[in-house]
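J.: output the structure for:
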Amino acid sequence: MYPTPAAQNPMAIASATANADMPLYSALGMTFMQCPLMTDIHHSQADVIVAGVPFDMATSGRPGARFGPQGVRQASANLIWEGKRWPWTFALGDVLKLEDAGNLAFRHGEPQTLVDNLEAFAAALVQAGKKTLFFGGDHFVTLPILRAQARQHGPLALIHFDAHTDTYDGGSQYDHGTLFHHAVVEGLVDTEHSIQLGIRTAYELDGHPFEVIDAAELNDLGPAATLTRIRQRVAGRPVYISFDIDALDPAFAPGTGTPVSAGLSMDCALKIIRGLAGMDIRGMDVVEVAPAYDHAEITSLAGATLALEMLYAVAAGKHPV
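T.: Now for the predicted structure:
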């Protein structure tokens, strides 16, 4: 059995023994894109660290996103053979060093251990100078990650793909629909330079902290015009990208807890992410993949493909496109 990140990085999570279960859902079957397993952050040569967060206790719809990291990694096997991914002009591994830290360990049934362990682990990665790519888990997992990022970099410009704004101020302490409300209150994101894309559920328009391009408008605008709006909004600031898989239409991503019709196509989403190349991307996540509701792994494959495209966007900053 592979060691969990808590075991691999004792300095990252000092209370790992007390605040983690045996790795029931944290066991790692394979790494993302078969990249090397990170065993010691202090000796890691990676530019980007991948990690999974098998947590779905904050979901308000169908559970199952705890198996998202497993599904995304497994589906990534379909992407390995290509080498130099179309339409990029270089192979990712020639430009960007990637390592997989496995899945976060915490006490299942005790969400606060997830919060504490994830924030500590993400902070250790960021302090080591690593960019991060996390696989959820439900969308709540983004909040502890943002806390770690903001503590190191200050408030980040958020580029958020989702069917829901996740800015609701009701709900429980652990709720995947309230994380960006808390992120705003805690000053983790720069709201004047953040944007939400693909929204198609109700939210309070008055006083909403983010610019929104809803799904209907985005689908009419197309990727090129949408990217112009994103660049104007972000304006050269440090960026965090959060992609809830339900931003995609259920035709492209049925395997998720709260599917909403009339979303983005996979083609549209990929073109937007490619257009983020050259931005100062500090961290990324792909969340809410729930393989139990999937067919033929198409949602897991979508999650893996989106994640790979984000990595190419990061790499493009180091390599002429």
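
J.: can we go C-alpha only for contacts and neighbour counts from here?
T.: Will do.

J.: neighbours of residue 242, how many?
T.: 21 (other CA atoms under 10 Å).

J.: next: residue 213.
T.: Neighbours of residue 213 using other CA under 10 Å come to 20.

J.: where does it fall, secondary structure wise?
T.: strand 211-214 (DSSP states H and E).

J.: show me what whichever helix in the chain runs longest packs onto, helices and strands only.
T.: In the chain, taking DSSP state H as the definition, the longest helix is helix 298-316. Counting contacts by 3 or more CA pairs under 8 Å, 6 or more residues apart in numbering; DSSP states H and E, helix 298-316 packs against helix 68-75, helix 92-95, helix 266-274, strand 281-287.

J.: one more, so I can put them side by side:
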Amino acid sequence: MRIATVHRARLTAVAPDGVGPDGPVRLQLQHLASTSDYAVGDWVLVEPDTRLLVRRLDRKALLERHSEDSRRAQLIAANIDTLFIVTSCNDDLNPARLERYLALANEAGTTPVIVLTKADKVDDPAPFCAQAAELQRGLEVVALNAKAPDAAQILAPWCGAGQTVALVGSSGVGKSSLLNTLSGKSADEGQATGSIREADAKGRHTTTSRSLHPVQGGGWAIDTPGMRSLQVSHTATGLDMLFAEITELAPHCRFRDCTHAHEPGCAVQAAVADGTLDPARLQRWRKLQDENRANTPVATGPRGNKITRGKRR
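T.: The predicted structure follows:
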């Protein structure tokens, strides 16, 4: 079966071919087992008669986030093929925040796609698409009206049989509306929807927990609550992929440990000087690199007797 919801004291799951006539069923956990060890999208082996969860199968990809208040990572979703990073064609489109989601997707080993909603609310969504496409090489960007039927057709290449997508983004950008469109449900039948406040372009929380849903075309979608903040940690590989133009320039610097800030012979600063690298892009790279180093524990000590130091402040 596949995990459909994860709550503090219970798990629900669905059969591989769909939710069935009775919807997701509650699983029984073994003694001392914890729901925090499971993510929505996990595949598990279950005893058919007792619904006892026997074990979790190996994951293909795991999306997780680390917070300052917890030593354990929060599991967001598992076995995802594509991460739909949903934002809207208005002031909510924040390149710095989108880069955090992209680093998270890269580190998890899933393919990111930027989905720009509310395209029907602007005269021309092309400038928004161009701005988002510059954030990472080869990044797919689509613009749509989350409530329009053709949204499902636009996203069909990533929602076919055997494929799983997850939707992440700020509150109020249209994730729930998009999920309802993908699943072919009306607003009354599907997820509750909210809106962005016009005064500050901030959204209201409508989704409160992660859940798995079948969508048109035979695929699956995992809905997630809106994230007000996303801390960067344990994402060194994801950042290298995100800022590939800086990663490729670094080996050409004169000094091996160049910080790309003030050292002579810095290839990255030279690219800024000749206009081939956006200085704002370099500034955001430096901020995320510093944050990642500060928040990622480091193993130190002699070989065979290493200890892990906590996050440094």
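
J.: what value does the TM-score take for this pair?
T.: The TM-score (TM-score structural alignment, normalised by the length of the second structure) is 0.34; 158 aligned residues with a CA RMSD of 5.6 Å.

J.: ok, then the element right after the strand holding residue 213 of the first structure?
T.: Downstream of strand 211-214 of the first structure (by DSSP H and E), the next one is helix 215-221.

J.: list the buried residues for that next one?
T.: 215, 218-219 (16 or more other CA atoms under 10 Å).

J.: and that helix, what does it pack onto?
T.: strand 195-199.

J.: angle of the strand it packs on against helix 266-274?
T.: Put simply, strand 195-199 of the first structure runs at 180 degrees to helix 266-274, going by axes from the mean of the first three to the mean of the last three CA atoms, to 10 degrees.

J.: buried set for strand 195-199 of the first structure?
T.: Buried, per 16+ other CA under 10 Å, within strand 195-199 of the first structure: 195-199.

J.: how about these in TSV, adding distance to residue 286 of the first structure?
T.: Listed next are those as TSV, based on distance: CA to CA, whole Å:
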residue	distance to residue 286 of the first structure
195	17
196	15
197	14
198	15
199	16
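
J.: which one of those sits closest to residue 179 of the first structure?
T.: residue 196 (13.6 Å; CA to CA).

J.: hang on, isn't that closest one packed against residue 213?
T.: Yes - using CA atoms under 8 Å, residue 196 of the first structure makes contact with residue 213 at a distance of 6.3 Å.

J.: dump the residue contacts of residue 175 of the second structure.
T.: 86, 146, 167-169, 223 (CA atoms under 8 Å, 6 or more residues apart in numbering).

J.: pipe those residues into TSV and attach neighbour count, distance to residue 242 of the second structure and secondary structure per row.
T.: Compiled in TSV, the contacts of residue 175 of the second structure are given as follows (neighbours: other CA atoms under 10 Å; distance: CA to CA, whole Å; DSSP: H, G, I helix; E, B strand; the rest coil):
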residue	neighbour count	distance to residue 242 of the second structure	secondary structure
86	26	17	strand
146	26	27	coil
167	24	19	strand
168	22	18	strand
169	24	18	strand
223	25	24	strand
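
J.: in the longest helix anywhere in the second structure, what counts as buried?
T.: When the second structure is parsed with DSSP H, its longest helix is helix 279-295. For helix 279-295 of the second structure, burial by neighbour count (16+ other CA under 10 Å) applies to 282, 285, 288-289, 292-295.

J.: adding distance to residue 247 of the second structure as columns, could you present the residues you listed in JSON lines?
T.: Listed next are the buried residues of helix 279-295 of the second structure as JSON lines, based on distance: CA to CA, whole Å:
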{"residue": "282", "distance to residue 247 of the second structure": "11"}
{"residue": "285", "distance to residue 247 of the second structure": "10"}
{"residue": "288", "distance to residue 247 of the second structure": "14"}
{"residue": "289", "distance to residue 247 of the second structure": "12"}
{"residue": "292", "distance to residue 247 of the second structure": "15"}
{"residue": "293", "distance to residue 247 of the second structure": "16"}
{"residue": "294", "distance to residue 247 of the second structure": "20"}
{"residue": "295", "distance to residue 247 of the second structure": "21"}
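
J.: for those residues, which one is nearest residue 308 of the second structure?
T.: Using CA to CA, the buried residues of helix 279-295 of the second structure come closest to residue 308 of the second structure at residue 295, 12.5 Å.

J.: what distance do you get for residue 153 of the second structure to residue 181 of the second structure?
T.: Residue 153 of the second structure sits 10 Å away from residue 181 of the second structure, going by CA to CA, to the nearest Å.

J.: the more surrounded of these two?
T.: Taking neighbours as other CA under 10 Å, residue 153 of the second structure and residue 181 compare with residue 181 leading, 23 against 13.

J.: now that one: which helix or strand?
T.: Assigned by DSSP H and E, residue 181 of the second structure falls in helix 175-183.

J.: tell me the helix or strand right after that helix.
T.: Next element after helix 175-183 of the second structure (DSSP H and E): strand 211-214.

J.: isn't residue 285 of the first structure right up against residue 145?
T.: No - here residue 285 of the first structure does not reach residue 145: they are 9.3 Å apart, not a contact under CA under 8 Å.

J.: looking at the two, which is more packed in?
T.: residue 285 (26 against 23).

J.: that one: what's it in contact with?
T.: Residue 285 of the first structure neighbours (CA under 8 Å, 6+ apart): 133-136, 142, 241-243, 307.

J.: residue 49 of the first structure versus that one, what's the distance?
T.: 11 Å.

J.: hey, what's in contact with both of these two?
T.: The contact lists of residue 285 of the first structure and residue 49 share residue 133, where a contact means CA under 8 Å, 6+ apart.

J.: so residue 46 of the second structure versus residue 238 of the second structure, what's the distance?
T.: Taking CA to CA, one finds residue 46 of the second structure at 34 Å from residue 238 of the second structure.

J.: go on, residue 78 of the second structure?
T.: 17 Å.

J.: equivalent analysis for residue 133 of the second structure, please.
T.: As judged by CA to CA, residue 133 of the second structure and residue 238 of the second structure stand 17 Å apart.

J.: neighbour count for these two, which is higher?
T.: residue 238 (21 against 17).
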